[in-house]
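Peer 1: Predicted model follows, preceded by the sequence.
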Amino acid sequence: MIAVNAATPLRVEAAHDPALQPALRECVARAVRRYLSDVDSEPSEGLHALVVAEVELPLLREVMSWYSGNQSRAAAALGINRATLRKKLHQYGLS
């Protein structure tokens, strides 16, 4: 069994490992449940955008760090165009 926690770096190749995908899903599910509990089950509109932004920022930061700032390799690992990656990095102030 593979254990993943916040301190464990996740290799991009491992993202396709079926054993790790449920761990990531469960982490997101727990965070959403906690958020809904904290706002007393009445979140403001835009919950999807909030969750995407909260996940995307650390995702971009970690992937860019993993590839030592190489945008071409990071974009390939993320499965997005390099121009899209640059736009997102700028959006989050990571450029």
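Peer 2: Received it, and whenever you're ready, just let me know what you need.

Peer 1: contacts, neighbours, all on C-alpha from now
Peer 2: OK.

Peer 1: and the most far-flung residue of the chain relative to its centre, what is it in contact with?
Peer 2: In the chain, D40 marks the outermost C-alpha relative to the chain mean, sitting 25.1 Å out by C-alpha atoms, centre = their mean. Contacts here follow C-alpha atoms under 8 Å, 6 or more residues apart in numbering; on that basis D40 touches nothing.

Peer 1: Against that first model, consider the following:
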Amino acid sequence: MNTATFFADAKTTPTPATTTNQGQSLRGCVEQAMDNYFKHLDGQDVSNVYDMVMAEVEAPMLEIVLKYTRHNQTRAAEVLGLNRGTLRKKLKQYGLL
């Protein structure tokens, strides 16, 4: 199963209270997506699930926070609770810088 399929059933619009427009928490969306992923493996070997999930979640999170802060990296780092250098490293990692 590819990563696009992994989160296909859990895509929703977050609100400040970390709930979706259907009232489901972000955690609930991740749980649902993970459950869906494992149910549809069809016997395929799986590895590096952590890296797959982080790549699927972290990149769009960074994009949204940058948009929210109007690309102010110092403010984005504060919002994320990251060191600005760490933020820049992650932005480069995902091709966002």
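Peer 2: Looks like it arrived, so ask away. Quantities reported herein were computed from a predicted structural model and do not represent experimental measurements.

Peer 1: about what we covered before: which residue in structure 2 aligns with the residue farthest from the centre of structure 1?
Peer 2: The equivalent of D40 of structure 1 in structure 2 is D42 (alignment by TM-score structural alignment).

Peer 1: Can you verify its match is assigned to a helix?
Peer 2: No: if the criterion is DSSP: H, G, I helix; E, B strand; the rest coil, then D42 of structure 2 is coil and not within a helix.

Peer 1: Quick check: it vs T86 of structure 2, distance?
Peer 2: Taking C-alpha to C-alpha, to the nearest Å as the measure, D42 of structure 2 and T86 of structure 2 are separated by 38 Å.

Peer 1: and if you look at E58 of structure 2?
Peer 2: Distance from E58 of structure 2 to T86 of structure 2, by C-alpha to C-alpha: 13 Å.

Peer 1: Show me which of the two is the more surrounded one.
Peer 2: When neighbours are counted by other C-alpha atoms under 10 Å, E58 comes out ahead of the other of E58 of structure 2 and T86, with 14 against 11.

Peer 1: Counterpart of G69 of structure 1 over in structure 2?
Peer 2: For G69 of structure 1, the aligned residue in structure 2 is H71 (criterion: TM-score structural alignment).

Peer 1: tally of neighbours for its match?
Peer 2: When neighbours are counted by other C-alpha under 10 Å, H71 of structure 2 registers 13.

Peer 1: ok, now L62 of structure 2?
Peer 2: Number of residues near L62 of structure 2 (other C-alpha under 10 Å) recorded here: 19.
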